[in-house]
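Novice: predicted model follows, preceded by the sequence.
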Amino acid sequence: MTEVTPITLLRGIESRVRHSAKGLPEQGEVAQTWSGIGFRIGEHHFVAPMSEVKEILRVPDFTRLPNVQSWVLGVSNIRGRLIPIIDLNDFLSYESNQAIRNRRILVIEQNEQSDGLVIDGVEGMQYFPIDDFDESTPNIPEGIKPFVSGHFVKDKRIWCRFNMRELFESEEFQGVAV
């Protein structure tokens, strides 16, 4: 009678496992994706490229400024930097039904100037297949259209691609003085 050693037993288990194991699934073609920060203005959903949003914050305390447009709420000291706090809804002539403290800020930076854009809500990171991008502008308010460069559709929701650079470079956005 042959003696069953632990090594013999392990070799038997290995043989049975190898025989019944399935191979690795075939690796299909990996679709390229586009990612960005999702946010809301009213019931409209937008996504901005990660490279255009520096950080996301709760609305901080801010100091009001005289002789500025109504959409410039004031300035805030954020980590030692004075950052203008801008109500993006008001700038785009789109009324918000949320209290200012329940909203969020997207901090953008262009040409070494930072601005805090108050928006209705943040929808987290969003990922879309690049091939799903549609350059047409969906049905959104006219005041927002100049800053939208197309859209994606995911889970039956339209996500407009918001171009922060276009916003920043627009004459209206730069004209903060009254």
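Specialist: Yes, it's here. Numbers count the residues shown, from 1 in each chain.

Novice: rest of the way, CA atoms for contacts and neighbours
Specialist: Noted.

Novice: helices of the protein, start to end?
Specialist: Taking DSSP state H as the criterion, the chain carries its helices at 6-20, 88-91, 164-169, 171-174.

Novice: which of those is buried the deepest?
Specialist: helix 88-91 (a mean of 20; mean count of other C-alpha atoms under 10 Å).

Novice: on contacts alone, who are the packing partners of it?
Specialist: If contacts are counted by 3 or more C-alpha pairs under 8 Å, 6 or more residues apart in numbering; DSSP states H and E, helix 88-91 sits against strand 113-119.

Novice: mind listing what's buried in the strand it packs on?
Specialist: By neighbour count on 16 or more other C-alpha atoms under 10 Å, the buried set for strand 113-119 is S114, D115, G116, L117, V118, I119.

Novice: can you lay out those as TSV showing distance to D134?
Specialist: Formatted as TSV, the buried residues of strand 113-119 follow (distance: C-alpha to C-alpha, whole Å):
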residue	distance to D134
S114	30
D115	28
G116	28
L117	26
V118	27
I119	24
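
Novice: which residue sits closest to the spatially most central residue of the chain in space, ignoring its chain neighbours?
Specialist: Of all residues in the chain, the one closest to the mean position by C-alpha atoms, centre = their mean is I37, 0.7 Å from it. Closest residue to I37 apart from its sequence neighbours, by C-alpha to C-alpha, 6 or more residues apart in numbering: M125 at 4.8 Å.

Novice: alongside the first one, take a look at this:
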Amino acid sequence: MNQAIATKRRTGPFETLLDYEERSLAHVAGRPEMIEAPGHWRGVGFRLGQRRLVASFDEVVEILPLPAVTPVPGAQPWMLGVANVRGNLVPVVDLKLFLEGERTIVHEGQRVLVVRQAGGNVAVIIDELFGQRTFNDSHRAGAEGLDDGRYAYFVSQAYRLAEHTWGVFSMTLLTRTPEFRQATT
């Protein structure tokens, strides 16, 4: 009888959870987005104007609803101002206005991509968010039409998936561009 009680104690809820934890830790393979798969590339898909673009996960810190923006006097028109993001002041840029000269129409549910840059993050407004996109080498395509005008410096490759071509947009190059870094008039 004592052995039955001891067995029952070892299989209680807490012990069961400990067993689950031990077994799951023994088989950790890593988060799917952290696993390197040869020939695969993942990024955050978004739209600017008529272009479907994708930025590397390494370049996008987070995706947020458009925060309240305080204008900065003397800033370029594409520099909308600064926003308080969890106690940090983050510049907010209208990316379409910077690249195309056309202001983004702000709507409810508007999203910004928070991007790494030297000296702190910057938030860029996009027209539409598509979320994670995964491509493989067989999806590679020419970037024609996605790499014209001011986009030429930031889009060097593309992927074709179903009926859409996605240009790989380099946020790193964007944040290193002297014009982007000089947001005052």
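Specialist: Perfect, thanks for sending it. Everything numeric in this text was worked out from a predicted model, so none of it was measured.

Novice: superpose the two chains and report the TM-score.
Specialist: Once the chains are laid over each other, their TM-score by TM-score structural alignment, normalised by the length of structure 1 reads 0.77; 148 aligned residues with a C-alpha RMSD of 1.8 Å.

Novice: might one say that the residue nearest to I37 of structure 1 is in contact with F46?
Specialist: No. Counting by C-alpha atoms under 8 Å, M125 of structure 1 stays clear of F46, with 11.2 Å between them.

Novice: which residue in structure 2 aligns with the residue nearest to I37 of structure 1?
Specialist: When structure 2 is aligned by TM-score structural alignment, the residue opposite M125 of structure 1 is Q132.

Novice: ditto for R81 of structure 1
Specialist: Aligned partner of R81 of structure 1 by TM-score structural alignment: N88.

Novice: so how far is A118 of structure 2 from its match?
Specialist: Per C-alpha to C-alpha, to the nearest Å, N88 of structure 2 is found 15 Å from A118 of structure 2.

Novice: cool, G39 of structure 2 as well?
Specialist: Remark: distance between G39 of structure 2 and A118 of structure 2 (C-alpha to C-alpha) = 30 Å.

Novice: show me the strands in structure 2, by range?
Specialist: For structure 2, the strands defined by DSSP state E occupy 40-48, 51-56, 60-65, 79-85, 88-94, 111-115, 122-125, 128-136, 140-141, 155-161, 164-169.

Novice: go through those and name the closest to E100 of structure 2.
Specialist: strand 40-48 (9.2 Å; C-alpha to C-alpha).

Novice: quick revisit: can you lay out the helices of structure 1 as TSV showing distance to V68 of structure 1?
Specialist: Below are the helices of structure 1 laid out as TSV (distance: least, C-alpha to C-alpha, whole Å):
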stretch	distance to V68 of structure 1
helix 6-20	73
helix 88-91	12
helix 164-169	17
helix 171-174	11
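
Novice: what residue of structure 1 matches up with E59 of structure 2?
Specialist: Matched across to structure 1, E59 of structure 2 falls on E52, judged by TM-score structural alignment.

Novice: first-to-last residue distance for stretch 121-134 of structure 2?
Specialist: Stretch 121-134 of structure 2 stretches 25 Å from its first residue to its last (C-alpha to C-alpha).

Novice: got it, and stretch 68-78 of structure 2?
Specialist: 16 Å.

Novice: what range in structure 1 matches it?
Specialist: Stretch 68-78 of structure 2 maps onto residues 61-71 of structure 1, going by TM-score structural alignment.

Novice: if we look at the matching stretch, which residues are touching it?
Specialist: For stretch 61-71 of structure 1, the external contacting residues (C-alpha atoms under 8 Å, 6 or more residues apart in numbering) are 73-77, 85-88, 90-91, 176-178.

Novice: if you set the cut-off to 6 Å instead, what comes out?
Specialist: Contact with stretch 61-71 of structure 1 is made by L73, G74, V75, S76, I86, D87, D90, F91, V176, A177, V178, as judged by C-alpha atoms under 6 Å, 6 or more residues apart in numbering.

Novice: in it, what counts as buried?
Specialist: Across stretch 61-71 of structure 1, burial judged by 16+ other C-alpha under 10 Å covers F62, Q69, S70, W71.

Novice: L167 of structure 1: which of those is nearest?
Specialist: Within those, proximity to L167 of structure 1 (C-alpha to C-alpha) peaks at W71, which comes in at 13.8 Å.

Novice: residue in structure 2 matching E43 of structure 1?
Specialist: Residue pairing (TM-score structural alignment): E43 of structure 1 is matched to Q50 of structure 2.

Novice: can you get me a residue count around its match?
Specialist: The tally of other residues near Q50 of structure 2 (other C-alpha atoms under 10 Å) stands at 8.

Novice: how near is it to V112 of structure 2?
Specialist: As judged by C-alpha to C-alpha, Q50 of structure 2 and V112 of structure 2 stand 17 Å apart.
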